[in-house]
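>>> coordinates only, sequence not included:
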């Protein structure tokens, strides 16, 4: 359900684009991102940082797109978000005791420090690649192709990356469960 809620603004953008144009779709994206951010606050009692960051960038790039009637700004938004997330993931390697991925998933998984670091770097590289792919598609193809890529390509690649991450974690989960069982039987 959370994944659907997170992708809802992009889905609404896609629908509005297919029915109208990039400028109305951008307005829908801004409004949906605002509702998503505030809705999360109302339902969960706090703002989710990723939603707030996304809303700020959507409002900035989307506002410029609408005000200047130039779709290049909204095409840059996915790259800006992905590269910002990459910087946060890389920075977390050096700031604090835990990487950002460990802070996000550490309550559910017990992994060795080196595995957390590898996972964190993998996410940073993934975000860099997504940003670069977005630029390639945005500036090499027409807007219709870019909108399709934004919904289906970026979501599909994210889904595949999560599957790859899961496969990477399987051997470490067995080791972690063995260690947990050993410590409870001692």
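Arrived safely. This is a predicted model, so every value here is computed, not measured.

>>> make it CA atoms for all contacts and neighbour counts henceforth
OK.

>>> distance check, the residue nearest the centre of the chain against residue 121.
With distances taken as C-alpha atoms, centre = their mean, residue 82 lies nearest the centre of the chain, 6.8 Å away. Going from residue 82 to residue 121 by C-alpha to C-alpha, to the nearest Å gives 14 Å.

>>> also residue 6?
Distance from residue 6 to residue 121, by C-alpha to C-alpha: 23 Å.

>>> on that earlier part again, run the chain-centre distance for the helix or strand the residue nearest to the centre of the chain falls within.
Per DSSP states H and E, residue 82 falls inside helix 72-91. Computed by C-alpha atoms, centre = their mean, to the nearest Å, the chain-centroid distance of helix 72-91 equals 9 Å.

>>> just the residues contacting that helix, thanks.
Contacts with helix 72-91, where a contact means C-alpha atoms under 8 Å, 6 or more residues apart in numbering, come from 26, 53-54, 57-58, 61-62, 64-65, 99-101, 120-121, 123-128, 130-132, 134-135, 138, 146.

>>> other SSEs contacting the following helix or strand past it?
As assigned by DSSP H and E, the chain's next helix or strand after helix 72-91 is helix 100-105. Packing partners of helix 100-105 (3 or more C-alpha pairs under 8 Å, 6 or more residues apart in numbering; DSSP states H and E): helix 72-91, helix 113-140.

>>> include distance to residue 21 when you put the ones you listed into a markdown table, please.
Formatted as a markdown table, these follow (distance: least, C-alpha to C-alpha, whole Å):
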| stretch | distance to residue 21 |
| --- | --- |
| helix 72-91 | 13 |
| helix 113-140 | 16 |
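
>>> out of those helices, indicate the one that is most buried.
helix 72-91 (a mean of 20; mean count of other C-alpha atoms under 10 Å).

>>> would you tell me which helix is longest in the protein?
helix 154-185 (DSSP state H).

>>> one more to weigh against that first structure:
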């Protein structure tokens, strides 16, 4: 459920992007809705609302949420400031590649414990070799996802928003299902603790 909360701003972005341009009056102010630039404004505002609400509720944001929010503000801000969608097209590739670097880097720093094990090891018991392979798989997935977003954004500009929303979501779901199947084959029973009476 938590992962899908992160998609709320993206879905709102998609809805506004698909609207025919129109002027909306709200509280005495006029706003343009429809198209890439108003959709970017909605993306920024909804990201601030969603992550702001999560921060108020949890008193913290996860690292991936901070990266996503900062990238949204940075690339979205540049898109609006320079009135060029090129900046926003680079957001998904760069964010994916940052995640790839974080997963890969976890193998060389902080005790060399794979990031995926730090994220899921408390709930699932797997051999270290499996955690390592899963971590590499996530690294490759993020590299591929970033490259796919970049390729579609600059090769097929008429469908890049559709791909950004639905293509990325579909790739993530398929990858997570494949990960679940792979993990299910290697799950180990946690070691039993014997109760010793004094």
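Looks like it arrived, so ask away. Every value quoted in this text rests on a predicted model; they were computed, and no experiment measured them.

>>> superposing both, give me the TM-score.
TM-score of the superposed chains, computed with TM-score structural alignment, normalised by the length of structure 1, equals 0.92; 180 aligned residues with a C-alpha RMSD of 1.5 Å.

>>> quick one on the thing from earlier: which stretch of structure 2 lines up against the helix holding residue 82 of structure 1?
Mapping helix 72-91 of structure 1 onto structure 2 (TM-score structural alignment) gives residues 86-105.

>>> what about stretch 102-115 of structure 1, how long is it end to end?
So stretch 102-115 of structure 1: terminal residues 10 Å apart, C-alpha to C-alpha.

>>> contacting residues around it?
116, 120, 172-173, 176.

>>> where in structure 2 does it fall?
Taking TM-score structural alignment, stretch 102-115 of structure 1 hits residues 117-130 over in structure 2.

>>> buried residues, the matching stretch. List them.
117, 125-126 (16 or more other C-alpha atoms under 10 Å).

>>> re earlier: residue 46 of structure 1: which of the helices and strands packed on helix 100-105 of structure 1 is closest?
helix 72-91 (20.1 Å; C-alpha to C-alpha).

>>> with structure 2 superposed, average distance for that closest one?
With mean C-alpha distance after the TM-score superposition for structure 1, helix 72-91 of structure 1 departs from structure 2 by a mean of 0.4 Å once superposed.

>>> for residue 36 of structure 2, see how far away the aligned partner of residue 136 of structure 1 in structure 2 is.
Here residue 136 of structure 1 is matched to residue 151 in structure 2, going by TM-score structural alignment. Distance, residue 151 of structure 2 to residue 36 of structure 2, by C-alpha to C-alpha: 19 Å.

>>> for residue 144 of structure 2, same thing?
From residue 144 of structure 2 to residue 36 of structure 2 the distance is 25 Å (C-alpha to C-alpha).

>>> can you check residue 5 of structure 2 too?
22 Å.

>>> just residue 133 of structure 2 next, same as before
Residue 133 of structure 2 is 39 Å from residue 36 of structure 2, by C-alpha to C-alpha.

>>> what does residue 137 of structure 2 give?
33 Å.

>>> one more: residue 65 of structure 2?
23 Å.

>>> now swap in residue 6 of structure 2 and tell me
20 Å.

>>> more neighbours: which of the two?
residue 36 (23 against 17; other C-alpha atoms under 10 Å).

>>> can you tell me what that one aligns to in structure 1?
By TM-score structural alignment, residue 36 of structure 2 lines up with residue 22.

>>> quick revisit: looking at the buried residues of stretch 117-130 of structure 2, which is nearest residue 175 of structure 2?
residue 117 (17.0 Å).

>>> centre of the chain versus stretch 88-100 of structure 1, how much separation?
In terms of C-alpha atoms, centre = their mean, the centre of stretch 88-100 of structure 1 is found 17 Å from the chain centre.

>>> what does stretch 37-57 of structure 1 give?
For stretch 37-57 of structure 1, the distance to the chain centre is 13 Å (C-alpha atoms, centre = their mean).

>>> try stretch 139-147 of structure 1
Taking mean C-alpha positions (C-alpha atoms, centre = their mean), stretch 139-147 of structure 1 and its chain are 20 Å apart.

>>> kindly report the same for stretch 140-149 of structure 1.
Worked out by C-alpha atoms, centre = their mean, stretch 140-149 of structure 1 lies 19 Å from the chain centre.

>>> in it, what counts as buried?
For stretch 140-149 of structure 1, by 16+ other C-alpha under 10 Å, it's 143, 146-147, 149.

>>> restricted to helices, list the residues you listed.
143, 146-147.

>>> mind putting these in JSON lines, distance to residue 184 of structure 1 included?
Below are those laid out as JSON lines (distance: C-alpha to C-alpha, whole Å):
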{"residue": "143", "distance to residue 184 of structure 1": "57"}
{"residue": "146", "distance to residue 184 of structure 1": "53"}
{"residue": "147", "distance to residue 184 of structure 1": "52"}
